[in-house]
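# Below is the sequence, then the predicted model.
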Amino acid sequence: MATAEKALRLFDCMAVQAKEPRPDLLNAKVNGVWQSYSTQQVHDMVYQLAIALLKYGISQGDGTAEGRDKVGLISSGRPEWIITDLAVQQTGAVLVPLYPNTNAKEIEQILIEAEVKIMFISNRELYDKVSSIRNNIPSLKAIYTFDQLQDCANWTELLKPITADEKKNLQDISDKIGENDITTIIYTSGTTGRPKGVMLTHKNIVSNAMASGDVLAQIPIEERRAFSFLPVNHIFEKMCSYIYLFFGFSIYYAESMDTIGPNIKEVQPYIFTAVPRVLEKVFEKIIAEGKKLSGIKSKIFLWSIKIADHFDLNGKSAWYKFIHGIADKLVYSKWRAALGGNVKAIVVGSSACPIRLERIFTAAGIVILEGYGLTETSPVISVNNYNPEKRRFGTVGPLLRDVQVKIAEDGEILCKGPNVMPGYYKNPELTAEVLQDGWFHTGDIGELDKDSFLKITDRKKEIFKTSGGKYVAPLPIENKMKENYFIEQMMVVGAGRKFASALIVPSYANLVPWCKKNHIPDMAKEEMVKDSRIIAMYQSILEGFNPEFNRVEQIKRFVILPDEWTVDTGELTPTGKMRRKIITEKYNAEIEEMYADQADLTANPDK
């Protein structure tokens, strides 16, 4: 197992792997069959590609962020992604990875600003997207694809046998790369505004990977098999990939987001990363399958959900342990089997995970390790541990080793440590705004208890004030109400208004069976959201939750929407966060309708 060293660089994971080589270090499906790349094969390809890049003229230039050559990468997760990253690192150049679903205009802006010289792209669709803007990017000299495509240069053309002298030259170059050198620029796809280029050093990511790796120390070496399906260009998945590479895991990549289910059964991983939205989808499927049961099986299923709802990390009575064991044998074991049968932990990040989901999955023997961080912090600031004593529901865990946090007077979380970025690329003004005296201003509101467990209460910019002068933090309201099976997505609105309202996207997977059970005929979604019986049902849900909040936070009005918010339709960022501004603009008519008669309401309903 790797141990932290002050001068460690990301590509030093290769030396660690060489001590305990694996036959299946990186794995992906090719033409429907799993193909494994051994440690030696991966290392050979890394060296070959690095030397090919040097021959192409890619270098660290004068060593500054601006002077280093930039290599672009647009691809879903696959072995070639990691191999390219490791190769670029050893040349001293900087990798600029982008989301595959980034639009052409944004890709053009990023490639021009970063002055990318060479691109690696996975498939035809992405190749055509970049080709359409290629003439607008003067720095771009070549594009290579991972897939074999007609009339396209393939990356394997760069993988040639190397000589001892070439290997020594590469070693001499990589030896000069320091821990404080920039290794990547990750452009954040924020909820508002133009993407910012976050510069991260080897030290930033390595320190995060080493400290986060401690969280997984209890997983036996022989069980270290990870499954990956999130975008690797996001720092969350990339950093976790380097935990795997430093700590002796094999990585298996999903074919696509649509094949996660069957792939995970084949791979039988012990760990994978996910965003809360994925967990919500998994649980919705569990509930949908449960509702198909009848008689005693249905009763057992519903009983098991209640048992999971009462799961507690801090001590359980002998009676609870007994009935939990029965539920585990009859129900929970089947959930684990659906996830391959061996999953011990799911690391969750990017956005808040509903507490109820954490509790239920953990009760089922699938430990949820929720963490918190930002791209600017490489990303982890805190994370719940596999050890139950270092894990608490409703928090994002204890602070990571060597990471400091303090809470500002206005409640904002400030962070300092080896994980904090040196700044934004070509944007010193914005850097100065968020980095002050070494403290990074996260923009999130939170609380830190005496045991250094961190709790996120809201996003600073998302808190709004009603016309009555009262503040409303939407995130806790949304997260709590989304625990209900019938609420898929929700956004609280009400800035400058007399009361808080909500836009609600139903969980149609649960709503449709409910309609059948209540003898409501089949109808289009556009008709369902206007049906008085369905509206009354959602009204009762909100009325059940409202007493848990202060009067100003209670939802007075709501609109049910027919369409789910997605990345493709623009309401969500690539990491699943709501683009509140875009949603507000898109549903402006619906929002205005909720407040159309507010002049007739009580002058100040906040009181």
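Happy to help now that I have it.

# okay, CA-based contacts and neighbour counts for the rest of this
Noted.

# can you give me the helices for the stretch 401-550 of the chain?
428-434, 474-481, 508-517, 525-528, 532-545 (DSSP state H, counting those that start in this stretch).

# Who are the packing partners of the second one?
For helix 474-481, the contact count by 3 or more Cα pairs under 8 Å, 6 or more residues apart in numbering; DSSP states H and E identifies strand 454-459, strand 487-493 as packing neighbours.

# now the helices of the stretch 401-550 of the chain in TSV, with mean neighbour count and distance to Thr188?
Output for these, formatted as TSV (neighbours: other Cα atoms under 10 Å; distance: least, Cα to Cα, whole Å):
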stretch	mean neighbour count	distance to Thr188
helix 428-434	13	14
helix 474-481	19	21
helix 508-517	16	31
helix 525-528	15	34
helix 532-545	14	34
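
# Below is structure B, check it against A:
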Amino acid sequence: MSDTQTLIENRPASVAALFLDRVAATPDAEAYRYPVAPASGQGPDGWKSLSWGEASERVHAIAAGLIALGVEPEQRVALASATRIEWILADLGIMCAGAATTTVYPQTNEDESAFILADSDSRVLIAEDAAQLAKAQGRRGELPDLTHIVVIDPAGVEPGGDVLTLAELERRGAAHLEKHPELIKERVGAITRDQLATLIYTSGTTGRPKGVRLPHDNWAYMARAIAATGLVGPDDVQYLWLPLAHVFGKVLTSGQVGVGHVTAVDGRVDKIIENLPVVRPTYMAAVPRIFEKVYNGVAAKARAGGAAKYKIFQWAAEVARDYAKAAQDNFRRTGTASVPFALGAKHKAADALVYSKIREAFGGNLRACVSGSAALAPEIGYFFAGAGIHILEGYGLTESSAASFVNPGEAYRTGTVGKPLPGTEVRIADDGEILLRGPGIMEGYHGLPEKTAEVLEADGWFHTGDIGELSPDGYLRITDRKKDLIKTSGGKYIAPAEVEGQFKAVCPYVSNILVHGADRNFCTALISLDEPSLMEWAKENGLEGKAYAEVVAAPVTVAMVEDYIGQLNSGLQRWQTIKKFRLLPRDLDIEHGEITPSLKLKRPVVERAYKHLIDEMYAGTREA
């Protein structure tokens, strides 16, 4: 048996057990960093650290506090909060109590929050602040099982009755531990592999979301499998901003416990640019939208610097892509990432002019980024690879505990999601659907046996709903969601995500694009533009001082986008080309339910909201 197999097969029953082992092994090592606002309210945030031992004290106090409130093993404790240090400590506390975390996005509205709390039978809610508390209080009559609400940030909250602060919960827990010092050790020791650890509700595009049941063994496997990849080590510093209510963010916390590296935690997306040079991470996970925004921002800044600067950027971007493609091709053939001398010389010049500044913006220490949750446009991936920001695409679903595939370090291949994690099996069905089997696969959908049976076979194979191809040496390429493939009225199949990704690499002003064409005789697109980049462009094109919606509606803006559509179409097959498009009066957002909290497009929602624009584009045309 290999060392990797031994590491995975000898995993403990839970991440809670892994956490106790981690604390015992490295109690004084730094575990977490988190921002603290200055007392004056002025200036940049400072950062505080917690060692594994200090984190353990708080985790044990939270766990004991929940037990003192009457929480029993496998009972659900809901967590409605943005990404912050308290989210991680609370989640670990819930698991160490033997209970299960129900994750709730802070952006979830009152109606859906109430549904999740009721459907999950959550006994306690840990709410971030007064706003999250109010959502639950407004529906208290519908939540007879909810006995207590614990508030992390008490500003504007009147504790009392069944509402208490996190600080008070920890005080009660510490007092309970004085009387029962072995309590947490006993609770963790009693956890079985198949015991429920997490209930994550998928953000449904139609109907109510489904609760995905992930037992303790899923996370213990993920922790060990991530460690076995060798992509991260104990000396790494991770910057964690992803929503922890999402499976992608959650799996990173398990991986950290397994490896023991430092994690800097701050979920405020608007602080990423400010935080990176301070944290100086070696490792960061993100979703494609973040890389698209950085790319568009760099391109827009170069354009704003004048024609000469923009020309240099365009040249450097082309060199970066050529360099990355050549290096990856050569590595595949020979095991070394060498490139032709002339290309290397161009790359060195471009590095001094452009790439080094991009690396500094990421903190200067970044060894690798992991991208997941949606497809990254290959041309954007190649750009960053050539600039020295190595983006390792991965793949997984909520139902597979997030990390089923990841690109293997130096041998990564842009445009693929890499190879399966050790212990995960994959096969491609006759219709191209990706099927997965392994210790990361869910137990099923909560209270929905019929829905579970639709996707999970008796022998453990899970139907992902994604279409893909495996290379002879095991690299997976995702081509599209099975349900998102477009079949035109002419019988041609189109993968909209592929066309959308290519447009994002061509147009530096795009924020979101949705390609439409199912059962139609040509393809159209709904496009929203990135406001900061667009408004900079507007200053140079006679539109300064106008509102975003006015800029979008201006003929010169439509003409600018039309030019980029022409560039896109020149590289597409005839049936893939975009014949008409409409610019949206505002960007798509989470609040309107058009994108998920992990910034993934909800196609049916957008198509319903802008049906009038889609109809307008096809008006007067003959549909076959």
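Sure thing, it's come through. Keep in mind the model is a prediction, meaning the values are calculated, not measured.

# hmm, back to that, I'd like the helices of the stretch 401-550 of the first structure as a markdown table, with distance to Ala364 of the first structure appended.
Listed next are the helices of the stretch 401-550 of the first structure as a markdown table, based on distance: least, Cα to Cα, whole Å:
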| stretch | distance to Ala364 of the first structure |
| --- | --- |
| helix 428-434 | 41 |
| helix 474-481 | 21 |
| helix 508-517 | 21 |
| helix 525-528 | 33 |
| helix 532-545 | 26 |
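
# Of those helices, which is nearest Gln89 of the first structure?
Among the helices of the stretch 401-550 of the first structure, helix 428-434 comes nearest to Gln89 of the first structure, with 24.2 Å by Cα to Cα.

# so where is that closest one in the second structure?
Mapped onto the second structure using TM-score structural alignment, helix 428-434 of the first structure spans residues 449-455.

# re earlier: may I see the helices and strands packed on helix 474-481 of the first structure organised as JSON lines, with distance to Trp155 of the first structure and mean neighbour count added?
Listed next are these as JSON lines, based on distance: least, Cα to Cα, whole Å; neighbours: other Cα atoms under 10 Å:
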{"stretch": "strand 454-459", "distance to Trp155 of the first structure": "42", "mean neighbour count": "20"}
{"stretch": "strand 487-493", "distance to Trp155 of the first structure": "41", "mean neighbour count": "22"}
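
# Can you tell me which of those strands is nearest to Val215 of the first structure?
Val215 of the first structure lies closest to strand 454-459 among those, at 15.8 Å (Cα to Cα).

# who's in contact with the closest one?
By Cα atoms under 8 Å, 6 or more residues apart in numbering, the residues outside strand 454-459 of the first structure that reach it are 382, 394-399, 443-448, 473-476.

# From the residues you listed, which land in strands?
Ser382, Gly443, Asp444, Ile445, Gly446, Glu447, Leu448 (DSSP state E).

# and the aligned partner of the fourth one in the second structure, how far is that from Lys250 of the second structure?
In the superposition onto the second structure, Ile445 of the first structure corresponds to Ile467 when matched by TM-score structural alignment. Between Ile467 of the second structure and Lys250 of the second structure the distance, using Cα to Cα, to the nearest Å, works out to 25 Å.

# all strands for the stretch 251-400 of the second structure, in order.
262-265, 283-286, 368-371, 391-395 (DSSP state E, counting those that start in this stretch).

# again but with the stretch 101-250 of the first structure, I slipped
Counting by DSSP E, counting those that start in this stretch, the strands of the stretch 101-250 of the first structure are 116-121, 142-145, 182-188, 196-201, 225-228, 250-253.

# which helices and strands does the last one pack with?
What it means is strand 250-253 of the first structure. Packed next to strand 250-253 of the first structure, using 3+ Cα pairs under 8 Å, 6+ apart, are strand 26-30, strand 225-228, helix 235-246.

# Identify all contacting residues around that strand.
In contact with strand 250-253 of the first structure (Cα under 8 Å, 6+ apart) are residues 22, 24-29, 77-79, 224-229, 241, 244, 267.

# in the second structure, what residues pair with that strand?
By TM-score structural alignment, strand 250-253 of the first structure lines up with residues 262-265 in the second structure.

# mean shift between the matching stretch and the first structure?
Mean deviation of stretch 262-265 of the second structure relative to the first structure after superposition (mean Cα distance after the TM-score superposition for the first structure): 1.3 Å.

# just to revisit the earlier point, go through the helices and strands packed on strand 250-253 of the first structure and name the closest to Pro422 of the first structure.
helix 235-246 (15.3 Å).

# how about the closest one: buried residues?
In terms of neighbour count (16 or more other Cα atoms under 10 Å), helix 235-246 of the first structure has its buried residues at Ile235, Phe236, Glu237, Lys238, Met239, Cys240, Ser241, Tyr242, Ile243, Tyr244, Leu245, Phe246.

# What does Lys470 of the first structure correspond to in the second structure?
With TM-score structural alignment as the criterion, Lys470 of the first structure pairs with Lys492.

# quick one: contacts for its match?
Trp575.

# returning to what we had before: mind giving me CSV with the ones in strands among the contacts of strand 454-459 of the first structure and columns for distance to Ala2 of the first structure?
Formatted as CSV, those follow (distance: Cα to Cα, whole Å):
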residue, distance to Ala2 of the first structure
Ser382, 21
Gly443, 33
Asp444, 33
Ile445, 34
Gly446, 33
Glu447, 33
Leu448, 30
